[in-house]
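Peer 1: whatever this is, show me its structure:
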Amino acid sequence: MKKLFLTLFLLSGLLVTASCNNDNKKDKKETETVEKETVEVKEEKVVKTPTIVGVAAANENFTTLVAAVKAAGLVETLNGDGPFTVFAPVNDAFAKLPEGTVDGLLKPESKETLTAVLTYHVVSGKFMAADVVKAISDGGGTFTITTVQGGTLTASLDGDSVILTDAKGGKSKVILTDVSASNGVIHAIDTVVMP
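Peer 2: The predicted structure follows:
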């Protein structure tokens, strides 16, 4: 009888030890799984919104604008912290200019003029479409915008469309709004405005 109790006691001890080892292995496996999942989470890449130049460069409607920004040496500026609001002419807007104008502006000797034209499309600060519309409404129908170039644009409404009037009386319609960038916002326009 003593042998039977002793044998049962030893067997129960072995079972407890085996059970503990299985629990330890199970805990270790769970810990490894959690650590592996943690590592996998840490390895996920954070996708950062591109700058104004990056957004424009990724859009086929702004190829002429991007070429002009590069020719004027404004890439670094428009990649800066900002925030900026850019009234960005689409390719068709540049195509409306008299023949040879774009080619002439892209020449190295025209860099100063090109820079003035491009910075006339840039405003310091971030103005979403709703902000511009509210400013027009609060201003009794117009909103004067001071550009980075130093000149002004006058924003008004024609129905639901925002119209920009430049210093020479030329008009441009905003055709796409609120294209977000990490350092501001882009509003596409259908005509190049001139200082």
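
Peer 1: rest of the way, CA atoms for contacts and neighbours
Peer 2: Noted.

Peer 1: quick check: end-to-end length of stretch 100-118?
Peer 2: 17 Å (C-alpha to C-alpha, to the nearest Å).

Peer 1: in that stretch, what's buried?
Peer 2: The neighbour-count check on stretch 100-118 (16 or more other C-alpha atoms under 10 Å) flags V102, L105, L106, K111, L114, T115, A116, V117, L118 as buried.

Peer 1: tell me, how many residues neighbour F9?
Peer 2: F9: 12 surrounding residues under other C-alpha atoms under 10 Å.

Peer 1: element containing it, please.
Peer 2: helix 2-42 (DSSP states H and E).

Peer 1: show me what the very next helix or strand once past that helix is packed up against.
Peer 2: Beyond helix 2-42 in the direction of the C-terminus, DSSP H and E gives the next helix or strand as helix 52-57. Counting contacts by 3 or more C-alpha pairs under 8 Å, 6 or more residues apart in numbering; DSSP states H and E, helix 52-57 packs against helix 63-72, helix 75-78, strand 184-189.

Peer 1: between these, which one is closest to V55.
Peer 2: Closest of those to V55 is strand 184-189, at 8.7 Å (criterion: C-alpha to C-alpha).

Peer 1: please give me the structure for this one as well, since I'd like to look at both together:
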Amino acid sequence: MNNTPSTNTSVATKNVVDNAAANGSFKTFGKALRESGLADTLRGAGPFTLLAPTDAAFEKLPAGRLESLLKPENKKELISILNYHVLDGRSSAADIGKMTEAKTVNGAMAPVKLSDGKISFGEATFVTSDIASSNGVVHGIDKVNIPTKQ
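Peer 2: Below is the predicted model of the structure:
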């Protein structure tokens, strides 16, 4: 990926949450961040690496699962799942591709694999990568990873 600084100031000034929202592929992820209360945290100084499931990834969840997670009584579980998609620090796709596992913000380790030039994080595969943000980086993934321990 291109590692030169972005000359697009609109990208460079947006935080990871607002940058993901501007992408258009992460509407459901953004809604989940708002409902969980994590959006404000992730707009903070960071840096953060978001492994953001695309809208298509959320559509792969079992019927009714997303609606259930968005209910106030399931906020703790939603936060745990979302935090499983966040890494402390700014990690490019190249950085993540060198890992065998990554410690997520929820405390659980997620397996990482590089195979045939494709990066897998948990059970998901990168579909977009290195969306530069003012407080980190966003990578789009094709599946919502559910941590085994929440």
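
Peer 1: now distance to C20 of structure 1 and mean neighbour count too, for the helices and strands packed on helix 52-57 of structure 1, in a markdown table please.
Peer 2: Listed next are the helices and strands packed on helix 52-57 of structure 1 as a markdown table, based on distance: least, C-alpha to C-alpha, whole Å; neighbours: other C-alpha atoms under 10 Å:
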| stretch | distance to C20 of structure 1 | mean neighbour count |
| --- | --- | --- |
| helix 63-72 | 67 | 19 |
| helix 75-78 | 63 | 15 |
| strand 184-189 | 60 | 24 |
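
Peer 1: and of those, who's closest to F5 of structure 1?
Peer 2: strand 184-189 (81.5 Å).

Peer 1: one step back: make CSV out of the helices and strands packed on helix 52-57 of structure 1 and add distance to K42 of structure 1.
Peer 2: Listed next are the helices and strands packed on helix 52-57 of structure 1 as CSV, based on distance: least, C-alpha to C-alpha, whole Å:
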stretch, distance to K42 of structure 1
helix 63-72, 35
helix 75-78, 31
strand 184-189, 29
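
Peer 1: which of those sits closest to L10 of structure 1?
Peer 2: Taking C-alpha to C-alpha, strand 184-189 is the member of those nearest to L10 of structure 1, at 75.0 Å.

Peer 1: how far away is M99 of structure 2 from F26 of structure 2?
Peer 2: On the measure of C-alpha to C-alpha, M99 of structure 2 and F26 of structure 2 end up 25 Å apart.

Peer 1: which of those two has more neighbours?
Peer 2: Between M99 of structure 2 and F26, counting by other C-alpha under 10 Å, F26 is the more crowded of the two (23 against 14).

Peer 1: corresponding residue for that one in structure 1?
Peer 2: The alignment partner of F26 of structure 2 in structure 1, by TM-score structural alignment, is F62.

Peer 1: for the closest residue to that match other than its chain neighbours, grab the count of nearby residues.
Peer 2: Using C-alpha to C-alpha, 6 or more residues apart in numbering and skipping the chain neighbours, the partner closest in space to F62 of structure 1 is V90 (5.2 Å). By other C-alpha under 10 Å, 24 other residues sit near V90 of structure 1.

Peer 1: about what we covered before: just the ones of the buried residues of stretch 100-118 of structure 1 in helices?
Peer 2: V102, L105, K111, L114, T115, A116, V117, L118 (DSSP state H).

Peer 1: farthest pair in these?
Peer 2: Greatest spatial distance among those (C-alpha to C-alpha): V102 and A116, at 13.8 Å.

Peer 1: what lines up with E67 of structure 2 in structure 1?
Peer 2: The alignment partner of E67 of structure 2 in structure 1, by TM-score structural alignment, is D103.

Peer 1: again, but for K103 of structure 2
Peer 2: Using TM-score structural alignment, K103 of structure 2 pairs with T146 in structure 1.

Peer 1: touching, that match and T152? I think so.
Peer 2: Yes - counting by C-alpha atoms under 8 Å, T146 of structure 1 touches T152, with 4.5 Å between them.

Peer 1: who has more neighbours, those two?
Peer 2: With neighbours defined as other C-alpha under 10 Å, T146 of structure 1 and T152 compare such that T152 has more, 20 against 16.

Peer 1: which strand runs longest in structure 1?
Peer 2: strand 171-181 (DSSP state E).
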